[in-house]
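Asker: fold the following for me, if possible:
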Amino acid sequence: MVDVRSALSEHGIRLRDYKVGGHKTTCPNCSSSRRKKNDPCLSVTIDQDERSVWKCHHCSFSGAAGGEGFRPAVERRVYRKPARPARREQPDTMLAWFHKRGLTQETVQAFGVHKTRAWFPQTNQEEDCIAFPYEWDGELRNVKYRTANKYFRQEKDPEPVFFNADSIGAGEELIICEGEIDVMSFTQAGFPHVVSLPNGAPSGPETSDKRYEPFGTHWDLITKVSRVLIATDMDEAGEALAQEIARRVGRDRCYRVKMTAGSKDGNECLVAHGEEELRRCVDRATPWPIDGLYGVDDFSAEVMDLYHGRGPQPLSTGWSEMDRAFRYIPGQFIALTGVPNHGKSRWLSQVIVQTARLRDEKWAIFSPETGQANQIADLCEIWAGNPFYDGPSLRMSAQDVSNAMHWLQERVFLLGTIEHTPSIDWLLERARAAVIRHGVRNIVFDPYNEIEASRPDTLTETEFVSQLISKCKRFGKLHDCTVWMVIHPTKLKATDDGKDPVPNLYDLAGSAHWRNKADAGLVVYRDYAKEATYVIAKKIRRQPMCGMVGSVKFQFVGADRRFEEIPDSYQPLGKEGA
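Answerer: Model prediction:
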């Protein structure tokens, strides 16, 4: 029963046994936040073919897994390269079709666009169509097909590359638009460095990172272009695509190309107004708002989004009681502290697993004190709910470890080097690559004192810390990432009863700016006598939207290596249980 056990573990579901038939267990989606945490609200059925289906009768979490062919191990992706056609037909009818769209025969020939026949799932038969070859580095990587009725398809399992990828040049400007015909239009108007994504703009909320995989393929060159001019369509979907492109490549390098009134995209502008007007649209590209002086109108869309509840929403760490004290918004800077060995890093590791499981959030972690292998082991424990090492509780199996790492592989990325102590600039540059390549939304630096801290003689440590925080906050806002900084407190004097005191945010090593400039400040404190851990929100900048300052009580359960919050334990600041 290894396959069905592995399949269920992938979704956080654990059973007493894995026999054919019906089973009841707790729900990995909602049980941890319910008052009746041990209520077996999840029904699981296993059939003779080792296929499992499940449904929670409390939160409706449901799914299926396992069965013939199930393999939890990570497999390297294999891309299929299409064969080059023996000849590329460019009949007069096709050239006339492009001519109506303002594109010359020379442009069509330069891109190798041709007529062919291909099977389309929309009609379940072969259709006459236009083929757009995706060339890169001397090889054909993909072909996208389009019928006269605007049906689209691509080659099966293609390598994720941009259309016209060879045009990306280090030190050159790069236009990113929304379709092959737009790429051809900008090129004909005199802009040689222009690309588009094969899958266009999203029609609704994204459910995967697949659309943006070409950024990972070409990330090295993209980071070297002088600036990025975003020329996606002037509609809601095109704006959503523009926002995501800017987040990934860095808003500080982005400019928005807006088409002449009445034209949605580059090709419509070319047809309606000609090449000269399209060039003027590019020349008038405006910098993405970063800093400086703005008019109210620059933020009108953002303000209306806030009014209608479409703006950035506070995110849960995965504990319902903790939500009362603390939630976070992408782009914020979070300071986290606690006495050594009180569990601050472990608590944050559980946040990582819970948010990745809850919203598929992706994290990049710098944790040299813990060590990369130990960090992964900690995350595996939390994911599986079993100890990594031998102890009084049953430890994880080797298959559990493999399944956990398979799950973490797509969601957690590690920063660091053994060759030198990295500076904050070095780390943020790697974090930027993680954003571009993998869509990371959270960056963890644990702890601050492992970041290289050489500073000019003219700077005090307080000034140095202030500049470091400013760099982190600027990075977070540019890339829409939450930055989590773990800081050790200074040496604190024990209380009269011998206990460690609860650190204050002004007690953090290096500077009072940790308290002054953070968007939120959290303290993790363990009371050994009470066998309880308190997470105290000492500062919340956006109250009550992101919570109210106060403490929440947790119990660390050694059997499953996780923190469990105590229901109704939230206390306002000044009444902490610690």
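Asker: going forward, measure contacts and count neighbours with C-alpha atoms only.
Answerer: OK.
Asker: in the lengthiest strand in the chain, what's buried?
Answerer: Longest strand in the chain, counting residues (DSSP state E): strand 125-136. Across strand 125-136, burial judged by 16 or more other Cα atoms under 10 Å covers E127, C129, I130, A131, F132, P133, Y134, E135, W136.
Asker: which among the residues you listed gets closest to R430?
Answerer: W136 (25.3 Å; Cα to Cα).
Asker: wait, that closest one touches A165, no?
Answerer: Yes: under the criterion of Cα atoms under 8 Å, W136 makes contact with A165 at 5.7 Å.
Asker: please generate a structure for the following sequence too, so the two can be compared:
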Amino acid sequence: MLTNLSSICLYRPLRTALFFSTHNLLSSPISSNTSLHIWSCSSSSSTQVQIAPANVEQSIGVPKVDVLKQKLELLGIICDSSCVPGHYSNLLCPKCNGGRSLERSLSLYIVQKGDLARWRCFRTDCNWADKVFLEGKAGHNEVKKKEFQPFRQMTEEGLRLVPIGEKVTAYFNERKISEETLRRNAVMQLSNDVQRSKEDVIAFTYRHKGLIVGCKYRTLEKRFWTERGSEKILYGIDDINDAAEIIIVEGEIDKLSMEEAGFCNCVSAPGGGAGKNSPTLPSMEKDTTFQYLWNCKQKLDKVSRIILATDNDATGQALARALARRLGTNRCWQVSWPKKDEFSCFKDANEVLKYMGPDALRKVIESVEPYQLCISETETK
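Answerer: Take a look at the predicted model:
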């Protein structure tokens, strides 16, 4: 019964008004070039009206973009008022429903002419990408033929995580990170049964609304890897709910260090890479390196002041620039790490905590300067 999506197929109960009225259909000028099928279905019966209009927009008086949105609705994509031609919109993905965190992870773009829409879900467990045309082509052509994989709910048991042992506790104690801070941030370790080498592996659990959505592993010898299927979000995202001011650091241990200094409103980038530096920023759907920012966009949009406390090296400075460009330099502030000796400065938050103490780290955050001012001073040197 269902025609292809190049026709307009609308399903509604008979008692509900159709997308356009029968009166408008019968009173509009109609040609006999092509056929239009409109279905109205109820649980007990169905009615088919077959008429032959020449052009959807001219014959029926329905804007092209509204017809396109009806096609999207058939695919489960529910458009809202933000879905206008020439702009990107964040919607709920009908394939994965935003996972357990209910993220609006589907990036939808309607071209300016209103005759094509394309989209991509940025959740790694979904990654649904496709497009739909108004007319003239198949209803939707797959952009990336990748079978949908259902969201896998991560648990401590499923990941084989156990409470940290004496060796890992001693490692953090040396870095001045307390057991209380480790517990509050649900830092665990990988069970030795999983590792052939029997080495101690720290597990930083990435949680959103209390649920584990990712996990990053680190050996004591600084070997890193990420659990397959982890969502790309900021580490500690639940700590900045409704925060007006936040701190962004470059590593999980630096986030824990900030907490030792009294700053819980801190998150960490999941990786230190800054991607390619280009004069113009890529579109949100192509900005894969910073997908973790777009996945947390709703929370970040509410923040009025962002302190960038990335590492004091070339990679960290590049990351700070990339973050500022995406978050807005007007609301970004930059730390200046104190001197370690006559020739160098401390590298990051944990180094300051370890060698100078929590009061010194607190003073670093309290002495930040506007990011634009820091950049202008660097350029004049």
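Asker: superposing both, give me the TM-score.
Answerer: Taking TM-score structural alignment, normalised by the length of structure 2 as the basis, the two superposed chains have a TM-score of 0.54; 227 aligned residues with a Cα RMSD of 3.1 Å.
Asker: that older thread, which residues touch the longest strand of structure 1?
Answerer: 111-120, 140-148, 161-166, 180 (Cα atoms under 8 Å, 6 or more residues apart in numbering).
Asker: what's the average distance for that strand when superposed on structure 2?
Answerer: Strand 125-136 of structure 1, aligned to structure 2 and superposed, deviates on average by 2.1 Å (mean Cα distance after the TM-score superposition for structure 1).
Asker: for the helix or strand following that strand, grab the matching residue range in structure 2.
Answerer: With elements assigned by DSSP states H and E, the helix or strand that comes after strand 125-136 of structure 1 is strand 139-146. Aligned by TM-score structural alignment, strand 139-146 of structure 1 falls on residues 211-218 of structure 2.
Asker: in the matching stretch, which residues are buried?
Answerer: I212, V213, G214, C215, K216, Y217, R218.
Asker: ditto for stretch 324-338 of structure 2
Answerer: Buried, per 16+ other Cα under 10 Å, within stretch 324-338 of structure 2: A324, L327, T329, R331, C332, W333, Q334, V335, S336, W337, P338.
Asker: counterpart of it in structure 1, which residues?
Answerer: Using TM-score structural alignment, stretch 324-338 of structure 2 pairs with 246-260 in structure 1.
Asker: tally of neighbours for L353 of structure 2?
Answerer: By other Cα atoms under 10 Å, 22 other residues sit near L353 of structure 2.
Asker: sorry, back to before: who touches the match of strand 139-146 of structure 1?
Answerer: 100-101, 153-155, 201-207, 224-227, 229-232.
Asker: which among the contacts of strand 125-136 of structure 1 count as buried?
Answerer: 111-116, 118, 120, 140-147, 161-166, 180.
Asker: what's the average distance of the match of strand 139-146 of structure 1 to structure 1?
Answerer: Stretch 211-218 of structure 2 sits 0.5 Å off on average (mean Cα distance after the TM-score superposition for structure 1).
Asker: which stretches in the stretch 201-350 of structure 2 count as helices?
Answerer: In the stretch 201-350 of structure 2, the helices defined using DSSP state H, counting those that start in this stretch lie at 252-260, 291-295, 297-300, 314-327, 349-356.
Asker: looking at those helices, which is nearest to F148 of structure 2?
Answerer: helix 291-295 (19.2 Å).
Asker: so that closest one corresponds to what in structure 1?
Answerer: Helix 291-295 of structure 2 maps onto residues 213-217 of structure 1, going by TM-score structural alignment.
Asker: same question for stretch 350-362 of structure 2.
Answerer: With TM-score structural alignment as the criterion, stretch 350-362 of structure 2 aligns to 267-279.
Asker: nothing else from me, thank you.
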